[in-house]
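> Return atomic coordinates for the entry below.
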Amino acid sequence: MRERYLSRLFAAGVVSVLPYRDATSAQVVRAVVASYAGRAVIPELLVRWLVDEVRSAQSDLLVSQGPLTGGLTVREVEVLRRLADGCDTSRIAGELNYSERTIKKIIQDVMSRLKLRNRAHAVSYAMRVGAI
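Here you go, the predicted model:
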């Protein structure tokens, strides 16, 4: 089996993989029982490949979206830091050279994505996760 198909298999729900040429009936039974119990039977070489795939996917996500601690982007942290300092929307917009509408949109996006109730909740979240 080619590596390019493995991610599709795992996405489809496969949890155990046995090399065909080395598979015995006892190993198949062991893999089925382990899979049923919530465990996986995977060759070490495949585990390493999966770890590398996850690292690569995380790296790609971080580069494309730029999240920092707590899933906040650099721009969101800048806005939340100024909110924590007591700045209002117009002052934040002036300091960051954005429109007030953009600042409101950034704050609303953070609150919606992270299911936060208000601006104070957003600031306290950023402080708890160490972003500010």
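> rest of the way, CA atoms for contacts and neighbours
Will do.
> quick one: what helix or strand has the residue nearest to the spatial centre of the chain in it?
Of all residues in the chain, the one closest to the mean position by CA atoms, centre = their mean is Gln58, 6.9 Å from it. Secondary structure assigned from DSSP states H and E places Gln58 in helix 44-65.
> one more to line up against the first:
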Amino acid sequence: MVVAAAAGDCTLPPDLLDGLLKHGQGATVRRPGTGGAAAPDGSALSERERAVLRLVADGRETEEIARELCYSSRTVTTVVHDVTRRFQLRNRAHAVAFALRTGLL
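Next comes the predicted model:
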């Protein structure tokens, strides 16, 4: 796992992710660039962002998400990019984990 992480692979086995999420329950997550203000509740994500992240969390690919939500693939990619940039996250998996940990999803 350490070698994979060093190579940039941020995927975690489901049991390890579950343990990390349980460990983080009740913790206050700080949003970078807000002077230490805690991440806001569910209103911090639009309904579109929540819908896309829910499907990402289900393991769906961009094309599948686009078909299900009647969006273009470009829209789905942009939504994920906007969320990762706004919260300074590394990738799709990080965005889902962050959203779950902070109660945004």
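> can you give me the angle the very next helix or strand once past the helix holding Gln58 of structure 1 makes with helix 44-65?
Per DSSP H and E, the first helix or strand lying C-terminal to helix 44-65 of structure 1 is helix 74-84. Comparing the axes of helix 74-84 of structure 1 and helix 44-65 via axes from the mean of the first three to the mean of the last three CA atoms, to 10 degrees yields an angle of 60 degrees.
> Give the aligned range of helix 74-84 of structure 1 in structure 2.
The alignment of helix 74-84 of structure 1 onto structure 2 (TM-score structural alignment) spans residues 47-57.
> And the matching stretch against structure 1, how far off on average?
Here stretch 47-57 of structure 2, set against structure 1 after superposition, deviates by a mean of 0.4 Å using mean CA distance after the TM-score superposition for structure 1.
> returning to that earlier point: the residue nearest to the centre of structure 1 and Arg82 of structure 1: what is the separation?
According to CA to CA, to the nearest Å, Gln58 of structure 1 and Arg82 of structure 1 sit 29 Å apart.
> In contact with the residue nearest to the centre of structure 1: list those residues for me.
Gln58 of structure 1 makes no contacts at all, as judged by CA atoms under 8 Å, 6 or more residues apart in numbering.
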